[in-house]
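Student: Sequence plus the predicted model coming up.
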Amino acid sequence: MDINCDGGHMAFTAVHPERGRIDATLTDLGQGLEWKHVYRTQPRTRLTCPECGHGVHAKLSPRRMRYFAHDPGRSPHCQLSMESADHHLLKRVLAEAIRRAGWSAELEVPAPDGAWRADVMATSPAGGQRMAWEAQLSPITDDDIEMRTDRYAADQVHVCWVSSRDRVPWLCTVPAIAVTPASQPTDAEQWKVHDGLARFDYGRGGWAQVDVTLTTFVRWVLAGDLVFHTIGLRYRRIHLPGSNATMRRSASWTTPRSAEAESRHETMRQQQEAAKRAREERAREADEHRKQAERERQRREEEQRRAEAQERHRQMTIALERQRAVWEAERREQQRQQEEQALREEHARRERDRREQAAAQQWWSGVSAAQLTELLDHVAALAVSERAARALPVSGQVEREHGYGIAVHTGRLLYGVVRPCPHSLGRLPTSTRVFVRNAREKALIIAMDLVDADLVTHFNLPDHEQTALL
């Protein structure tokens, strides 16, 4: 919606030194003046901002829209100078829609006591009615917008808040609408009201959103054809035309007829519910009589079933005691078998440990202290190249949990295991790296089919200096 003006430096009203307040959106500036009497005059006409009193000058946007821009050195606290170009455009469009409705529109009108400043103040032809129209594009809390609305109400001024933002969180908090800008931003007739106006469909028993032009909406409001209505709790799902989608709204602009239709529908609904409750109460009483008779019959049958059940229970107790004796014998036999199985498994485990220890002793018997040191040095050098840290053995001892190999760490992390015994590879954690002296030892490790060949690294060290187990 860019109108290519001076952003926050523009306004539509100014104070003429002789004529007083003038309005750039009016043909005669509201004071019987032509635009040429203030635009690029020589000498320049001394115009001032009605808000801060700083000097302003008449300008035209690239789209030939007339406005007033602050002179250099303006006050940083002037509210008019801080408003965005979108804000100014929406004010102008609202003023045009008000004038098309036959009312006069004055921009940037302050309250006598300064309690409020209307973006656009609409005044009826006879002058007896006023209504403020507020362009609200910046974020604002519900409390703040309610407080500002109350200030208008205190002066008997109605107000409608208008936003062109995609999301308007406070739309139902105060009288408000959401609008869609036109492709030609300055053409008020093409602006659409896409949220905030609804009608009540009595046949469907619900509200439906109404899309109209902004000028039509303004004309209806000023003519008194619309009211801001608080929607009943049961009717707050608003149907969107042309789809099955709905949205929740707690309040909306609507016609008095629609507001009355909702009230009639609620009365009808309550009457129907009251009649339904009465029918249900009568049916409940009749059902209660039937249930009472049924309960008496069931009571007698229950007494008979209880006596039969007691006899069956006595017979079942006898049978259960017999069965329990059988179960106890079976349990003791199962326990005996489990204990024997545990002993066999323990014996097998010890036998496996003994074989693994013997195999590990045989595995390590062919490596001298010098060869081990040489291998550890190669592993440390590899860790430095890979992780920039030396791989060191924590204990330096062969450990069963590491497959009777020597675990090496970089810092606190396990880097790998040096020469785990091929018969104990199953004890290594998954994906553990393995380091051996040469291809022969790697082939022995891989042949067990318990470690991925890619995880086994050898250093082509020779087999010699065969000594006793370390």
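Tutor: Nice, I can see it. Numbers count the residues shown, from 1 in each chain.

Student: CA atoms for contacts and neighbours, from now on please.
Tutor: Fine.

Student: what's the spacing between the residue nearest to Leu226 when sequence neighbours are not counted and Ala132?
Tutor: Once flanking residues are discounted, Leu226 sits nearest to Thr255: 4.5 Å by C-alpha to C-alpha, 6 or more residues apart in numbering. According to C-alpha to C-alpha, to the nearest Å, Thr255 stands 20 Å off from Ala132.

Student: picking that back up, next up, the contacts around the residue nearest to Leu226.
Tutor: The contact partners of Thr255, by C-alpha atoms under 8 Å, 6 or more residues apart in numbering, come to Arg199, Asp225, Leu226, Val227.

Student: this is the other structure I want to compare:
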Amino acid sequence: MAFAAIHPEAGRVDATLLDLGCGLSWTMVHKVRPRIALRCPDCGYGVHAKVSARKLRYFAHDPGRPADCAWLNESLEHHLLKLELASRVRDAGWHAELEVRADDGTWRADVLASAHDGIRRIAWEAQLSPITDDDIRDRTERYRGEGIEVCWVSPAETVVPWMSKVPSIRVRDPRGGDSWAVVDGVARFDFQNGVWIVVEDLDLTRFIRWVLHEQTAPHQVLPRYRRVWLPSEHGYGRRQLIWTTQRSVGEEARHDAMRQRQEAWRREQEEKKQQAEQLRKEEEARQREAQRLEEERQREIRAEAERVRLEEQKRQWAIEAEQARQRREAEELQRQEQAAAAERERLLKEQQRLLQEQQELQAAQRWWDELSLKQIQQLQEAVAEPLWKKEGARLEFAPDVPTADTAYGIAARLRHRLYGILRPSPASLYRLPSTVPIYVRNAREAQLLIDTGKIEPVRIVSFDFPDHEQMFLI
């Protein structure tokens, strides 16, 4: 969709104007035979005049249109906003052309407003699609390079990051019969509160008239006043560039001058305060110096008295030190005697322990001398066989000579865990764990263990083997 086209004879025609901007009527290009060879101003491809269901006149591309034509990618909302901007410019008494392209292609204005004298020109850009800050600044600078002012316009529903970084406004389309309104981008300065306030619900026609007649213009907000009040949001936002009147600009400058005077007065008061504080500190320093001298004299007096006291104290300390030395010598002598006694006691206990271990070892040797190797194997088989038949598990018996940690009995292990002790020596039963089972050959051996009083009968498992190895005739 496009509102402009190139007529082969009349040149540029504008569908939004009654005379198409060149003295022709709409019927002279719409549904005429033979068809007028109209061309798109952007891509040069053929177009034809059409009327939408809303009675909107425009030019549509012929079939086979090029995909890179800029106007083909614009939405209906974009076209309607451009048409509204052009209509409001014309209502304000200026000339408005839609979709104007620079001869060298460096810029293309949605709506180019021109004063009747042709000196002043303003581009009105309907920006609905996303654009980066750098791109929109670059396009603004291109217009300025051509001596063209610019105002970027976006819908109220769109939050744009570049708002206030270039001359821009946000507008709301008519609702319930209302006219188009500016909801952001225009502000007034409240001198009493020292803050810019965004003007909301400003009639779009009125705003455009103000801009065209230079009653409002873009203003770079002073850094300290960029925190702007947004009434609809009941909060503050940041704005660098706004549309406003010269009066508000003067009020901002007057308020800034007032703040500078106030800050200068506060700085002067602060300097006076600092000077008074400096005088006070100097006086306090003099008083501290006098006090220091007096304290120094008093310290010297106390130091002399302390020296005399310390001399006396040193003599007393020498006496006490000698007494302490004598006490330490007596205590050391006593400690040495106690250590000697403790060493004698330790040696005695060690001798007793060695004697006991020797006695236990001898008792264990006598205990095992009662059995032959065959009888020992017989006991091992009796312990291992039930477990093998029931669970298929094999016991492992310690292959070494029995030691004191198993009470000189043979350790039986199941999967590397202690399963039981075979024939521990009665003299060494106190060495066994409290829960490990004990296996003996017969009731006599079991009774010998029980008689020691060091083991519970329930822990003992006995068999019915004779005390002596049986002899068999072959």
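Tutor: The structure has been received and is ready for your questions. Worth saying up front: this structure is predicted, and the values here are computed from it rather than measured.

Student: thinking again about what came up before, gap between the residue nearest to Leu226 of the first structure and Arg151 of the first structure?
Tutor: Thr255 of the first structure is 25 Å from Arg151 of the first structure, by C-alpha to C-alpha.

Student: What of Leu33 of the first structure?
Tutor: 34 Å.

Student: The counterpart of Tyr143 of the second structure in the first structure: which element?
Tutor: Counting by TM-score structural alignment, Tyr143 of the second structure lines up with Tyr152 in the first structure. Here Tyr152 of the first structure sits within helix 142-154, counting by DSSP states H and E.

Student: Superpose on the second structure and give me the mean offset of that helix.
Tutor: Compared with the second structure after the fit, helix 142-154 of the first structure shows a mean deviation of 1.5 Å (mean C-alpha distance after the TM-score superposition for the first structure).

Student: Could you list the residues in contact with that helix?
Tutor: Ala115, Trp116, His158, Val159, Trp170, Thr173, Val174.

Student: who are the neighbours in contact with the first one?
Tutor: Under the criterion of C-alpha under 8 Å, 6+ apart, the contact partners of Ala115 of the first structure comprise Arg151.

Student: hang on, the earlier thing: so which two of the contacts of Thr255 of the first structure are the farthest from each other?
Tutor: Arg199 and Asp225 (12.4 Å; C-alpha to C-alpha).

Student: Neighbour count for those two, which is higher?
Tutor: Each of Arg199 of the first structure and Asp225 has its neighbours counted (other C-alpha atoms under 10 Å); Arg199 has more, 22 against 14.

Student: Determine which residue in the second structure is aligned with that one, please.
Tutor: Match for Arg199 of the first structure (TM-score structural alignment): Arg188.

Student: With Glu18 of the first structure instead?
Tutor: Glu18 of the first structure maps onto Glu9 in the second structure, by TM-score structural alignment.

Student: And Arg40 of the first structure, by the same measure?
Tutor: Using TM-score structural alignment, Arg40 of the first structure sits opposite Lys31 in the second structure.

Student: Surely that match is in contact with Ala49?
Tutor: Yes - counting by C-alpha atoms under 8 Å, Lys31 of the second structure touches Ala49, with 7.4 Å between them.

Student: quick one, helices of the second structure?
Tutor: Here the second structure has its helices, by DSSP state H, at 76-91, 133-145, 204-212, 246-369, 373-391, 443-451.

Student: Among those helices, which comes closest to Trp196 of the second structure?
Tutor: helix 246-369 (8.5 Å).

Student: What sits closest to the residue nearest the centre of the second structure if chain neighbours are left out?
Tutor: Geometric centre of the second structure, nearest residue: Pro161, 23.9 Å, by C-alpha atoms, centre = their mean. Leaving aside its sequence neighbours, Pro161 of the second structure sits nearest to Asp133 (C-alpha to C-alpha, 6+ apart; 7.4 Å).

Student: cool, Ala176 of the first structure as well?
Tutor: The shortest distance from Ala176 of the first structure to any non-neighbouring residue, by C-alpha to C-alpha, 6+ apart, is to Trp161 (4.3 Å).

Student: That neighbour pairs with which position in the second structure?
Tutor: By TM-score structural alignment, Trp161 of the first structure lines up with Trp152.

Student: so that match sits right up against Val171, yeah?
Tutor: No - with contacts counted by C-alpha under 8 Å, Trp152 of the second structure stays clear of Val171, the gap being 10.5 Å.

Student: thinking again about what came up before, in JSON lines: the helices of the second structure, plus distance to Trp229 of the second structure and mean neighbour count.
Tutor: Formatted as JSON lines, the helices of the second structure follow (distance: least, C-alpha to C-alpha, whole Å; neighbours: other C-alpha atoms under 10 Å):
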{"stretch": "helix 76-91", "distance to Trp229 of the second structure": "27", "mean neighbour count": "19"}
{"stretch": "helix 133-145", "distance to Trp229 of the second structure": "23", "mean neighbour count": "14"}
{"stretch": "helix 204-212", "distance to Trp229 of the second structure": "20", "mean neighbour count": "19"}
{"stretch": "helix 246-369", "distance to Trp229 of the second structure": "14", "mean neighbour count": "13"}
{"stretch": "helix 373-391", "distance to Trp229 of the second structure": "89", "mean neighbour count": "14"}
{"stretch": "helix 443-451", "distance to Trp229 of the second structure": "100", "mean neighbour count": "16"}
